[in-house]
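**Student:** sequence-free structure coming up:
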């Protein structure tokens, strides 16, 4: 039996990974080891470990790594904790494969620990660009550490090959977030209103605004401009989810909490969970902010997105995404355009069979191929 380690450090990451975790657990030849870490174990970020437990998914180990604060030193210390504590865990458990998603700094530390133990890494959502964030460097670094790659679109598959990875191990699997949308029964409108405390038939907007890590000195000013736009467009109810634990997030959270207390049409939450979040997006007027969910999940639901600033610059984007700058007037104009945009579903990120493609590829890897971590650089 092969031991498949999967790591989740944030609420959004777990929501995306859930269909893959469930499918891998159904395979008799695999023992799934789910490592829960990062903000999942923090009360300040909603103690979202409880969402995993509520889903009935077995947690293999809880590994606390999070340092207090969101300044660069705290981010670096969290990465160091991840490297040290996962090195110990991997030394004791020695999984046959580590599955990771994306581009977070703590995941980079965890991958370093796996690399030093010669544990092959399967990386999801590689090859993407987010030119306004340090995530770009992290994502590409993880790509070069990884043995198996599951990008979410063909353009990303080609980019990974351009980085020297063997095409045989780069599989366009689509996005797990799209699979959730197509296969998970979502709440109806009335249930969403009841669950989230939104008045019947009230037009509402889902907001997620993360710090732009390569512009972190501007986090406060950028948030002020966003909140000024929300104040002007007061015909909507706004449901704001708190940002990730990135540099600058603390300042944004403080501003959001003060603003929500002063404005009755605004509410703020640490986490909605995957089912409530996607259900809420489904019936929203549009999505507002700079989260990847506005680029991948919202278009798959047919919901327009106002994408603010540079954080997602470089990603493949559907026609329903309206890009704008960080100034209030630009945001307001983009919101008006989004409100008038037709709700039209996009299939840019796959057809909803991602977990099946990944599972079958991993099964084939162990049954047909001898893993050789001495990778050759593939020259185009």
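**Tutor:** The structure has been received and is ready for your questions. As the structure is a prediction and not an experimental result, all values here were calculated from the model.
**Student:** every contact and neighbour count from this point should use C-alpha atoms.
**Tutor:** Noted.
**Student:** residue ranges of the strands in the stretch 251-380 of the chain, please?
**Tutor:** 266-269, 286-289, 305-308, 321-324 (DSSP state E, counting those that start in this stretch).
**Student:** would TSV of the ones you listed with distance to residue 103 and mean neighbour count be doable?
**Tutor:** Output for the strands of the stretch 251-380 of the chain, formatted as TSV (distance: least, CA to CA, whole Å; neighbours: other CA atoms under 10 Å):
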stretch	distance to residue 103	mean neighbour count
strand 266-269	23	18
strand 286-289	19	27
strand 305-308	19	28
strand 321-324	22	20
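**Student:** and of those, who's closest to residue 136?
**Tutor:** strand 305-308 (17.5 Å; CA to CA).
**Student:** any chance of the strands of the stretch 251-380 of the chain in TSV, plus distance to residue 203?
**Tutor:** Below are the strands of the stretch 251-380 of the chain laid out as TSV (distance: least, CA to CA, whole Å):
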stretch	distance to residue 203
strand 266-269	12
strand 286-289	9
strand 305-308	15
strand 321-324	19
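**Student:** the structure to be compared is supplied as follows:
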């Protein structure tokens, strides 16, 4: 039996990995191993390990990671914890493959542990570009440490090949998020409102704002401009918690204060869970902030996106995604456009550059058959026009 391990450290990444875990668990020739770390194990971030267990996936290993300190030194020390913890988990679990998704800093530590343990890595969502975050460098580093690559779109697959990866190790499978949307059993609006403790009134916005790790203030000024743009006294605002990147504590405190001062129309929820999050998208007028979910899930659900600042700059965008600068005036203008009848009609077409449902099956089909003995990776030199 082939043992497939998954490393997961955030609610967002787990939501994308969930259909793959279910696909692995359903196949008798495969054994699922879940390594949980990061904010999953933090009560302050919603203790989302409970969601993993509730979904029927036993946690094979827990890797503690200190996330209280969000300065550069604290983040580096947290990554060191992950390296040590994942090394111990791999030695005990002895997986045949480690699956990693995305570009968070703890992912690079997990990848390093796997390389040193001679456990081959399958990487999902490589080849993408996010010019405003350190994730950009981490993503490409993980690509070079990985043996197999599952890209969400053909331009991303081509970029992976451009980095010297062999053609037969790279697949364009689409985004696993499309599987979640296709399989969604939506939570009724009344149940969502009871969970939130808030009646959704138009215009309703679903807001997620993460630190911008290449900006000097971590994106704090831009986040305050966003709150100023939202402070109209009308409609409802549901804010989800920021991830555990450098600068997160200041952003989280400002978001909480904004919600506490406006309890009749604003609520901050650390984690909605994947099902509630996608269900809530169906009942808001726009997804707002700088999360990748505004580019991946929102267009496929049919809701407009206002993407703020440089954090997602470089990613493929559907026509329903509006990009704007970081001033309150620019954000207000983008919100007005998102709420217009013309742009709502564009969003209703549900156009997405990230493929069709079935990514989980396509990925697991490959993981079931790849040659595990082929550990040596050739670097494929590609002839450039300048060399001609």
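**Tutor:** That came through fine. Here the structure is a predicted model, which means the values were calculated and not measured.
**Student:** picking that back up, ok, which of the strands of the stretch 251-380 of the first structure comes nearest residue 275 of the first structure?
**Tutor:** strand 266-269 (14.7 Å).
**Student:** from the rest of the structure, what touches that closest one?
**Tutor:** Here strand 266-269 of the first structure makes contact (CA atoms under 8 Å, 6 or more residues apart in numbering) with 237, 238, 239, 240, 241, 242, 256, 257, 259, 260.
**Student:** name the element the fourth one belongs to?
**Tutor:** Translated: residue 240 of the first structure. Residue 240 of the first structure belongs to strand 237-241 when assigned by DSSP states H and E.
**Student:** average gap between that strand and the second structure?
**Tutor:** For strand 237-241 of the first structure, the mean deviation from the second structure after alignment is 0.3 Å (mean CA distance after the TM-score superposition for the first structure).
**Student:** okay, now residue 100 of the second structure: neighbour count?
**Tutor:** 25 (other CA atoms under 10 Å).
**Student:** that one - that's part of a strand, no?
**Tutor:** Yes. Counting by DSSP: H, G, I helix; E, B strand; the rest coil, residue 100 of the second structure is part of a strand.
**Student:** my read: it touches residue 120, true?
**Tutor:** No. Here residue 100 of the second structure does not reach residue 120: they are 10.6 Å apart, not a contact under CA atoms under 8 Å.
**Student:** any idea how far residue 86 of the second structure is from the residue nearest to residue 276 of the second structure when sequence neighbours are not counted?
**Tutor:** Nearest non-adjacent residue to residue 276 of the second structure, counting by CA to CA, 6 or more residues apart in numbering: residue 187, 6.2 Å away. Distance of residue 187 of the second structure to residue 86 of the second structure, given as CA to CA, to the nearest Å: 35 Å.
**Student:** more crowded one of these two?
**Tutor:** residue 86 (27 against 15).
**Student:** select the longest helix from the first structure.
**Tutor:** For the first structure, the helix with the greatest residue count under DSSP state H is helix 72-93.
**Student:** what residues sit buried inside that helix?
**Tutor:** 74-87, 89-90 (16 or more other CA atoms under 10 Å).
**Student:** out of those, who's nearest residue 287 of the first structure?
**Tutor:** residue 75 (28.0 Å).
**Student:** ok, the closest residue to residue 328 of the first structure other than its chain neighbours - contacts?
**Tutor:** Distances taken as CA to CA, 6+ apart put residue 225 closest to residue 328 of the first structure, at 4.7 Å, once the chain neighbours are dropped. By CA under 8 Å, 6+ apart, the contact list for residue 225 of the first structure reads 326, 327, 328.
**Student:** the last one contacts residue 229, correct?
**Tutor:** Yes. Proximity of residue 328 of the first structure to residue 229 meets the contact threshold set by CA under 8 Å, at 5.2 Å.
**Student:** distance from the chain centre to stretch 103-116 of the first structure, please.
**Tutor:** Stretch 103-116 of the first structure sits 16 Å away from the centroid of its parent chain (CA atoms, centre = their mean, to the nearest Å).
**Student:** give the buried residues for it.
**Tutor:** Neighbour count says stretch 103-116 of the first structure has 103-115 buried, by 16+ other CA under 10 Å.
**Student:** tell me how many other residues crowd residue 54 of the first structure.
**Tutor:** For residue 54 of the first structure, using other CA under 10 Å, the count is 9.
**Student:** and it, how close does it get to residue 304 of the first structure?
**Tutor:** Counting by CA to CA - residue 54 of the first structure and residue 304 of the first structure are separated by 31 Å.
**Student:** before we move on, what SS does the nearest residue to residue 327 of the second structure once chain neighbours are set aside have?
**Tutor:** Leaving out its chain neighbours, the residue that sits closest to residue 327 of the second structure by CA to CA, 6+ apart is residue 225, at 5.6 Å. At residue 225 of the second structure, secondary structure determined by three-state DSSP is helix.
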